[in-house]
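Asker: any chance you could fold what I've pasted below:
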Amino acid sequence: MSNRTFACLDCRKLQRKPSQRAVAVICPHCRQECIVVAWKLHVPAPRKRKKWDAFWKQYLLELRLIQQKRANPHMGSMYLPLLNQYWV
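Answerer: This next block holds a predicted model:
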């Protein structure tokens, strides 16, 4: 089983754990649920606040767009630059 990166947006911590599809990963520091980072996606260092905030703003936006596209397949095509995906 390969490791995945999980991020806690509340305390700005990254951690690597084995991928577990059914189990949510909880941050050991603040006990909030962590977000799974897409495979091979570079996350900026938490100490670089502007890059960190811009990255998570874009990443969460693209995840919402994917959810909207799945809910409404008749939406127009879209390109997600951070994930480097084109949805038709």
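Asker: from here on, contacts and neighbour counts on C-alpha atoms
Answerer: Will do.
Asker: and the next element down the chain from whichever strand or helix holds Trp52?
Answerer: Assigned by DSSP states H and E, Trp52 falls within helix 49-71. Downstream of helix 49-71, the first helix or strand assigned by DSSP H and E is strand 78-80.
Asker: helices or strands up against that next one?
Answerer: strand 85-87 (3 or more C-alpha pairs under 8 Å, 6 or more residues apart in numbering; DSSP states H and E).
Asker: Proceed likewise with the subsequent sequence, for comparison:
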Amino acid sequence: MDPTTVFVVAIISATVTIVSLVLSIFGSAWLNQRNNERLFESLKNEIKAEIQKLDVKIDALDVRVSRIERQLEQLFRPTMK
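Answerer: Got it, this is the predicted structure:
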């Protein structure tokens, strides 16, 4: 085999190797980004669910406080007049 041919084959092989390496790095970065997006979406949904639970509890407390306020108004209304 001619030394020039061996050199050309080595250059082509090195070029293909470098291109493959670069593409694999970009591919893994893209997959990692997609995985992170899914993770953040999942966390966002969990946080929304927790906030929803807190909203229900706050609404229940608001109803109770309103009821207590009405009861206190009825109890102390005669003394205010």
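Asker: please work out the TM-score for the two chains.
Answerer: Once superposed, the chains reach a TM-score of 0.32 (TM-score structural alignment, normalised by the length of the second structure), with 29 aligned residues with a C-alpha RMSD of 2.3 Å.
Asker: coming back round to it: buried sites along the helix holding Trp52 of the first structure?
Answerer: Trp52, Phe55, Tyr59, Glu62, Leu65, Lys69 (16 or more other C-alpha atoms under 10 Å).
Asker: dump the residues you listed to TSV, plus distance to Gln15 of the first structure.
Answerer: Shown next, in TSV, are these (distance: C-alpha to C-alpha, whole Å):
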residue	distance to Gln15 of the first structure
Trp52	15
Phe55	17
Tyr59	17
Glu62	22
Leu65	25
Lys69	29
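Asker: show me where the second structure has helices.
Answerer: Applying DSSP state H to the second structure gives helices spanning 3-80.
Asker: please tell me how far Phe6 of the first structure sits from Ile35 of the first structure.
Answerer: 5 Å (C-alpha to C-alpha, to the nearest Å).
Asker: kindly apply the preceding question to Arg4 of the first structure instead.
Answerer: From Arg4 of the first structure to Ile35 of the first structure the distance is 11 Å (C-alpha to C-alpha).
Asker: again, but for Trp52 of the first structure
Answerer: 14 Å.
Asker: what does Phe55 of the first structure give?
Answerer: Remark: distance between Phe55 of the first structure and Ile35 of the first structure (C-alpha to C-alpha) = 13 Å.
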